[in-house]
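1. any chance you can model this:
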Amino acid sequence: MPPTTTPGLNWNGSLNVNLGGTVANLVAAVNEADDRIVVFARDTANALRLRWLVRNGDDEGGWNTGGYATIANTTIAGPPTAVRGKDGRIRVFWRTPGNELWTVTQPLVYGGFTAPVRLARFVPGEPAACLNADGRVAVFYRGTNNDVWFQQQALVDYSNYTPPAPLGGVITGTPAPALSGDGRLSVFVRGTDGNLWAATQNEPNGTTGWGTFRQVLTGCADSPSATTDADRRIRVFYRGTDNAAWSVRQNDDWGDYGTPVSLRGTITFMPSAILAMDGRLEVFVRGTDGNVWISSQQTPNADQFTTFAATGWASAGAIALVHGYDNRIHVFIRGTNGNLWQIPQSFV
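-> Below is the predicted model:
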């Protein structure tokens, strides 16, 4: 029986689509202003490529014909990250082989992309982007001293970016930013001591700066991922030193964090989580068998999760998640042959 998560939906594989290509690393999946999905990936020639769902009247009409399109003059070294701004336009960020941070932007909603623009030099870590409470994009990355740096759009015209600014810390891997319900951004990192650390804006939008990094918990074996529960409190997922999936949730004061809870399982990479339409988080991991496994939050905002269920989807790397126009979850994985696969929730 296929895993059942959101009521009325399951993961029976009947709608799976092989998007082809030979992609490297994790892909970035994001929504256009009308919630059609766009995916970005690095190909084997280190170019930034994309595919997108087209419109067919008021409904989705399938993926664009002609396969992947290449964004001109792009050379990327790792996985891209993409975010849709409050103005409805998509921004994509990536690290180059020369350790520079570059970006492209849609000049118009639903449009193509501008010429690439360099934002920073001396960027050995992969970027991660999210929105401030006022809709300005912020991007975080590891600097050459293994500290955290960030840049954000300077004004609410959503155009130019501030110069690089340090947040401190001594980290490994990729930062994980998230916006909590009190309007403040937090960024989560794995320190070189193997523990989970967090820094938080002093006020929404960072108008009075950021607090210093503080330890959240011990025993973090990989880069974390961060999302929010239905009540908009942040929940962080990570691989523990026992190779199980773990989570920790923000307390009611929007500041401190509770006791870490094990979701069990034996995993090889950080968990990925997304909020389903019934208000519960769905968690996806890659097991030691190379397949994707799924766990569901038992009730909205709860620390209790179901036992991981097997899907049979073979994955060669990390997992990207996004909602479709009807709010169903879509999973994107790189198959063992390098092809990109789309796996949407199916109606029962």
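2. from now on I want contacts and neighbour counts done on CA atoms only, so please keep to that.
-> Fine.
3. tell me how many other residues surround the closest residue to Phe113 other than its chain neighbours.
-> Among residues not flanking Phe113 along the chain, Gln106 sits closest, at 4.5 Å (CA to CA, 6 or more residues apart in numbering). Residues lying near Gln106 (other CA atoms under 10 Å) number 17.
4. looking at it, Gln106 is touching Arg89, isn't it?
-> Yes: when contacts are counted by CA atoms under 8 Å, Gln106 is listed as touching Arg89 (5.5 Å).
5. alongside the first, I'd like the structure of this one:
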Amino acid sequence: MIDQNRTEAAWSWPRAGWALLAAIVLVVVAAAVAVSPAGPARADEAGNGGDFVPLHPAVPVLDTRTGVGGVSTAPGPASTTTFPVLGVGAVPATGVRAVLVRVAVTTPSATTWLTVYPDGASRPSMVALNAKAGERVSNTAVVRVGANGRLAIYNNAGTTSIIVDVQGYFTTATGGSWGGLVPVAQSRVVDTRYGVGTSTGVIAPGASRTVNLATGGVPVGASAAFATVTVSGATANGWLTSQPAGSTVASPILDYQQSIPTASGLVLRLAADGRATLTNRGTTAIHLWIDVMAYFTPTATAGSGLRPVTGRIHDQQVAANTAVDVQVAGTSGLPLRGVAAVAVDLYARGTASGWLKAWTPGTTEPGVSQTQYPANISRRSLTFVKPDSAGRIRVRNSSGAEIRLVVELQGWFAEPAPVLPVTQFAPVAVVQDSPRTVQYGYVDNLGRVVSGHQASIDNYNSVQWTVISGNEAFTGTPAIGVRADGRTQLAAQYTDSDIWAASQTAPEAATWTGWSDLGGSMAAPPAMARLSTGVAVLFAVDVDGGLWAYAQTGAVPYWRSLGDQNLVGTPAVVAVRDGVQVFGRDSAGTVRTLQYYADGSVSAWAGVGGVTVTGTPAVVVYPGYRLRLFGQAPDGTVRTVLQDAAGGFPTTWEPVGDFVTKGQVAAILDPALGRTAVVARGTDDLIHRSWETAQGSGAFGGWAPAIEYLEETSATDPTVAPVTTANGQGWIIVFRNHNGSTRVYERQLAAVAGRSSPSGALAAGTPTFRAATLPAPPV
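-> Now for the predicted structure:
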């Protein structure tokens, strides 16, 4: 629970706090004229909607005092109230992705909190508003509407009147005369205490002040501005209304408290010249200041569209006068790239008064605030902030005492995202997930993720194929692995560059859960490894060459940067004694590596130099966790290097014959022979192999087709995987032919001397392969 039901003392802003705030304001005033726009507006992502339509006047959808919304009694404790939104007033009945609402309470009988959510959905843990007994307070929230067109609002304690107004809505498709969001550098554009953007002096009861918000990066012609509006100096409770300059109709935007600075992030509808008129509807004079964060464009081809996503992403104590970085992008399904801003609700409570700031790490700390909080009273406010390239926002506790800081995500605004092409004939991923079953997975030439469930390890005809991606489109080779609970997971790259994941509904099952968007914005498909703790970790590379890890553990998993080494493609990962060894290829073709430990820490990066390679290297793990790498040189030949006893790699990569490959190399330690086998597709499209001549020799024999008498061409690079069948430990080669059929070459040994092949008699124990065609995949 965000708040506890207990008596809270009345509060007044300390003299020292006013002095500090005044100093901050003077700095902001001096710099205000130098603030420039954040940059040109961007078109919304691929016509996916999320454009904002501001409503003026705001549309009342619930007022329990007057019966608006069909409810005319004040909700009691632990009560849920539902009310219609879609089709009410100027809110359309269809085409609405989410609504921006003002939620207010008046004189609750007990300290309480409210949650607003789609009717018909489970009530989330997130909170929209905190209120102390007897207060009149409001906050703004972005919320989806239920499939039935209604919202639900939960009141935790006491009896209170509730008011909900729709200030605007976000569309499900682009078009019309409205556009998206454009963040700007945070700046204070109005402050009645110091004459910033208006005349100096209080706003009397019933009086209005018209201000020009076409400043601080907001252009003339913007349809609306998103700003934090703060009221101070009131000696009685009241409320504030706003309207575009020249309009005769006003909308309530903020409820304020006596003796307490009250702040809320909200939308101000602007006139064509950028002006708005704000009116003090209380019985006492007030001071007012406005900090601009972003604006909305009036055209459907500009700005970033909203993608509603909810979840609590941070809940920790923060020390006095301390800033913390909060991971937002790269978690909860958000990408790391293309995020114009996140919509987050900031909550604070501490034993001293103060305020919160939120901004982009790596930029100058702004002199403006988003949330004001009195001592021992809970406060929250909506804000829009652009994350940094690592997906973080920075939040400062500007008070003299520790606070509880809660950050709750309500959505994000999408910049343009390129659509990746679907890779043709991507390789197959395969894993033996139990003593009885094998799982296959690949992305076909249409972009579908196809899963193959082999119900019997010794019967390739038992494979059942299923398209598990619906109409979603993916690309490249999926990553596959077995989770700690025994369920297999597939992770694949969506064509918008995010990484998605799905898991079996149960161990050995042929059915799958729905897909989860893990975000990420990666340049290539991921690799997967499992730590000794059982935690599955995904590794992927972004467009700038940075390596990221997604450990699927904790309350809010997220993509974590492991450093920028100018990498390209999918990394190779193998489990080692203390974690996972990761190998990536940089843009110059040099292999680089680091170790990801079981506790999440990482080693320093090291180079595996000496040769230029293409594609993802193949890695073989020997006893003692000594590693051998194989890679394709630019001339198509295969090179290899063995880790030395000290854990380093020599600079010399040895050739593995003069065979020329067509694609990436696969390699495995043959469990029966104890000799390394290397597999690749040749320029003739046949699958070829080479064996180590003796255990640990590092010398390899000549290359030959895996099955000499079977001239079967492959359309994909091969995949190798260890399997244990009724005949013992072995391994398989898996590929797809040009007809789309999946083929398996199972490694066998000649049982007796004299077994023949097209090239002559075989000695006992000679490795051979038998071929199997899996049942036809879906069409």
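6. circling back to that earlier point, who touches both of Gln106 and Arg89 of structure 1?
-> With CA atoms under 8 Å, 6 or more residues apart in numbering applied, the contact sets of Gln106 of structure 1 and Arg89 do not overlap.
7. now the strands: where do they sit in the stretch 1-150 of structure 1?
-> Taking DSSP state E, counting those that start in this stretch to define them, one finds strands in the stretch 1-150 of structure 1 at 9-10, 17-20, 23-31, 37-43, 48-56, 59-63, 69-70, 81-84, 90-95, 101-105, 117-120, 128-131, 137-142, 148-152.
8. for Gln345 of structure 1, which of those is the nearest?
-> Proximity of the strands of the stretch 1-150 of structure 1 to Gln345 of structure 1 was assessed by CA to CA; the nearest stretch is strand 9-10, lying at 5.7 Å.
9. find me the equivalent region of that closest one in structure 2.
-> Following TM-score structural alignment, the aligned partner range for strand 9-10 of structure 1 in structure 2 is empty.
10. by contact count, what packs against that strand?
-> The criterion is 3 or more CA pairs under 8 Å, 6 or more residues apart in numbering; DSSP states H and E, and the helices and strands that strand 9-10 of structure 1 contacts are strand 346-347.
11. start and end of stretch 168-182 of structure 1, how far apart?
-> Between the opening and closing residues of stretch 168-182 of structure 1 we find a distance of 23 Å, counting by CA to CA, to the nearest Å.
12. list the buried residues for it?
-> Residues 168-181 are the ones in stretch 168-182 of structure 1 that count as buried (16 or more other CA atoms under 10 Å).
13. these in strands, which ones?
-> Residues from these lying in strands, with DSSP state E as the criterion: Gly168, Ile171, Thr172, Gly173, Thr174, Pro175, Ala176, Pro177, Ala178, Leu179.
14. who are the contact partners of the residue mapped onto the third one from structure 2?
-> It refers to Thr172 of structure 1. Using TM-score structural alignment as the criterion, the counterpart of Thr172 of structure 1 in structure 2 is Val568. Val568 of structure 2 makes contacts with Ala523, Ala524, Val541, Asp542, Val543, Gly545, Gly584, Arg585, Asp586, Ser587, as judged by CA under 8 Å, 6+ apart.
15. next, count neighbours for the fourth one.
-> So the one you mean is Asp542 of structure 2. Asp542 of structure 2 has 24 neighbouring residues, counting by other CA under 10 Å.
16. then the fifth one?
-> One way to gauge burial is a neighbour count; for Val543 of structure 2, by other CA under 10 Å, it gives 16.
17. just tell me what Leu101 of structure 1 corresponds to in structure 2.
-> In structure 2, the residue matched to Leu101 of structure 1 (TM-score structural alignment) is Ile499.
18. how far away is that match from Gly647 of structure 2?
-> Look at Ile499 of structure 2 and Gly647 of structure 2: by CA to CA, they are 32 Å apart.
19. counterpart of Ile294 of structure 1 over in structure 2?
-> When structure 2 is aligned by TM-score structural alignment, Ile294 of structure 1 is paired with Arg689.
20. surely its match meets Ala677?
-> Yes: using CA under 8 Å, Arg689 of structure 2 makes contact with Ala677 at a distance of 6.8 Å.
21. would you list every one of the strands in the stretch 201-350 of structure 2?
-> Using DSSP E, counting those that start in this stretch, the strands of the stretch 201-350 of structure 2 run over residues 208-212, 224-232, 238-244, 251-256, 262-269, 275-280, 287-296, 305-307, 311-318, 322-327, 339-350.
22. so where is the shortest one in structure 1?
-> Which is strand 305-307 of structure 2. Mapped onto structure 1 using TM-score structural alignment, strand 305-307 of structure 2 spans no residues at all.
23. before we move on, back to that, among the strands of the stretch 201-350 of structure 2, which is the most enclosed?
-> Stretch with highest mean neighbour count among the strands of the stretch 201-350 of structure 2: strand 305-307 (a mean of 29; mean count of other CA atoms under 10 Å).
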